[in-house]
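Asks: sequence-free structure coming up:
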């Protein structure tokens, strides 16, 4: 567990749990089911002074939340719309029922323990859904363009305005260029969540859970720039307060 020491690179560095994908993958001579995560996630945790631990997408893995200092809900595929009582949109991706269940269980345990949480892209959406909110299943239907995900497999730059004084704005500033890759977004906000950033088209880009020291979600991918560790550093700093 993290200590209250001031050295982020000392022997008692915070342990950060990272949720992962369960996907079919091919590498070398192998082609089989895997648990995986882009290396940019553990890289930025290391860069910020933490120790990353990968959490498999299994509900049983929620028990590991008792042994970490912070939780990151990583990006990934669409959440099953049944989770928020909606019919499936034709462009909503295939359900990953086990991952959905695992992340909800992990988040619930993290909230019970009152440890810091950061939701990234899908993780922001999962934070909203797990607390009772809903999603826009295909964002171009709502905003009239595909600027948040113009090319599959490539990130798009989005300008975001943040509410001054919020946890995210305190970490990264009030106007930032961020890397996005999403075709879904927040619709009805869950009770307790506060919007602290929007894109120019009104899309919610960050939320924070009211009256919690550090439970935040961002619609963008901060792990895509390993030279900018400010948001991850803020997550780690919250483990020491």
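Replies: Arrived safely. All values derive from a computational prediction rather than experimental measurement.
Asks: going forward, measure contacts and count neighbours with C-alpha atoms only.
Replies: Noted.
Asks: Which stretches in the protein count as strands?
Replies: All strands of the chain, identified by DSSP state E, fall at 15-19, 21-27, 30-36, 51-55, 70-73, 117-120, 135-136, 156-162, 175-180, 185-186, 193-199, 204-209, 215-218.
Asks: export those to JSON lines and tack on distance to residue 228?
Replies: Converted to JSON lines, the strands of the chain look like this (distance: least, Cα to Cα, whole Å):
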{"stretch": "strand 15-19", "distance to residue 228": "18"}
{"stretch": "strand 21-27", "distance to residue 228": "24"}
{"stretch": "strand 30-36", "distance to residue 228": "23"}
{"stretch": "strand 51-55", "distance to residue 228": "17"}
{"stretch": "strand 70-73", "distance to residue 228": "17"}
{"stretch": "strand 117-120", "distance to residue 228": "15"}
{"stretch": "strand 135-136", "distance to residue 228": "29"}
{"stretch": "strand 156-162", "distance to residue 228": "15"}
{"stretch": "strand 175-180", "distance to residue 228": "11"}
{"stretch": "strand 185-186", "distance to residue 228": "24"}
{"stretch": "strand 193-199", "distance to residue 228": "18"}
{"stretch": "strand 204-209", "distance to residue 228": "17"}
{"stretch": "strand 215-218", "distance to residue 228": "15"}
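Asks: Next one for the comparison:
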């Protein structure tokens, strides 16, 4: 069987390596490794002109919208709060266009952390700009249990409560059109959202690329095959 091609959105940042300090398209290695472990081929999708998103997604078998900086609040009609980070406007525009192209074309889609939040915004939802008490330390991942909602796509992939790696700063507030909640934390924070059949569209609030559990990514890869 041909391995499906899974596009993963990337950062565009100033970076240093060796003797170089240059603008770079960056992606934590956990993302491509998770795609590869789940049986897919990973392709990086750095920010591009939003008008090219449909043609890009048409060449993919599946799409992952990766984690990263805060979604600019203007995207969901809000003013930035005091703890909201600086905007990443190129990424916002590009990834929203990728999401809309995937939804329009029926391309399997997985949103991770920021990717889940952008999925919600793309469908008209809003975000909580800061969750108090959810980040253990700056730049350090924590863990907490996530409970699936019975009968959902996520529950079919991970049917039991599981401990997941997290770096929660923002989260879903008003749910986007058509989305259903498919997992939550013990405090009620929305941990996964999805679109009902026949689409394969799932967003998770945590970072599966930071763990060894491939079940969520394997579901995307199967849908993309």
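Replies: Happy to help now that I have it. Owing to the predicted nature of the structure, the values given are computational and were not obtained by experimental measurement.
Asks: care to give me the TM-score?
Replies: The TM-score (TM-score structural alignment, normalised by the length of structure 2) is 0.96; 223 aligned residues with a Cα RMSD of 1.1 Å.
Asks: With mean neighbour count added, can I get the strands of structure 1 in JSON lines?
Replies: Formatted as JSON lines, the entries for these read as follows, by neighbours: other Cα atoms under 10 Å:
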{"stretch": "strand 15-19", "mean neighbour count": "25"}
{"stretch": "strand 21-27", "mean neighbour count": "13"}
{"stretch": "strand 30-36", "mean neighbour count": "12"}
{"stretch": "strand 51-55", "mean neighbour count": "20"}
{"stretch": "strand 70-73", "mean neighbour count": "27"}
{"stretch": "strand 117-120", "mean neighbour count": "26"}
{"stretch": "strand 135-136", "mean neighbour count": "19"}
{"stretch": "strand 156-162", "mean neighbour count": "19"}
{"stretch": "strand 175-180", "mean neighbour count": "18"}
{"stretch": "strand 185-186", "mean neighbour count": "23"}
{"stretch": "strand 193-199", "mean neighbour count": "20"}
{"stretch": "strand 204-209", "mean neighbour count": "25"}
{"stretch": "strand 215-218", "mean neighbour count": "27"}
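Asks: Residue 83 of structure 1 is nearest to which of these?
Replies: When the strands of structure 1 are compared for distance to residue 83 of structure 1 using Cα to Cα, the nearest one is strand 135-136, at 10.1 Å.
Asks: Which residue numbers in structure 2 does that closest one align to?
Replies: Across structure 2, the stretch matching strand 135-136 of structure 1 (TM-score structural alignment) is residues 127-128.
Asks: compared with structure 1, how much does that stretch deviate?
Replies: Once the two are superposed, stretch 127-128 of structure 2 sits an average of 0.3 Å from its aligned residues in structure 1 (mean Cα distance after the TM-score superposition for structure 1).
Asks: longest helix anywhere in structure 1?
Replies: Under DSSP state H, the helix in structure 1 containing the largest number of residues is helix 97-113.
Asks: equivalent range in structure 2 for that helix?
Replies: Following TM-score structural alignment, the partner segment of helix 97-113 of structure 1 in structure 2 covers residues 89-105.
Asks: in that stretch, what counts as buried?
Replies: By neighbour count with 16 or more other Cα atoms under 10 Å, stretch 89-105 of structure 2 contains the buried residues 90-103.
Asks: now the residues you listed in a markdown table, with distance to residue 184 of structure 2?
Replies: Formatted as a markdown table, the buried residues of stretch 89-105 of structure 2 follow (distance: Cα to Cα, whole Å):
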| residue | distance to residue 184 of structure 2 |
| --- | --- |
| 90 | 30 |
| 91 | 27 |
| 92 | 25 |
| 93 | 28 |
| 94 | 28 |
| 95 | 25 |
| 96 | 24 |
| 97 | 27 |
| 98 | 26 |
| 99 | 23 |
| 100 | 25 |
| 101 | 27 |
| 102 | 25 |
| 103 | 24 |
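Asks: and the two most separated of those?
Replies: Going by Cα to Cα, the pair spanning those furthest: 90 and 103, at 20.1 Å.
Asks: Please say which position in structure 2 residue 57 of structure 1 maps to.
Replies: Residue correspondence, TM-score structural alignment: residue 57 of structure 1 in this structure matches residue 47 in structure 2.
Asks: just checking, that match touches residue 97?
Replies: No - contact status for residue 47 of structure 2 versus residue 97: not in contact, 10.4 Å apart, counting by Cα atoms under 8 Å.
Asks: so which of the buried residues of stretch 89-105 of structure 2 would you say is closest to residue 131 of structure 2?
Replies: Of the buried residues of stretch 89-105 of structure 2, the one sitting nearest to residue 131 of structure 2 (Cα to Cα) turns out to be residue 92, at 20.9 Å.
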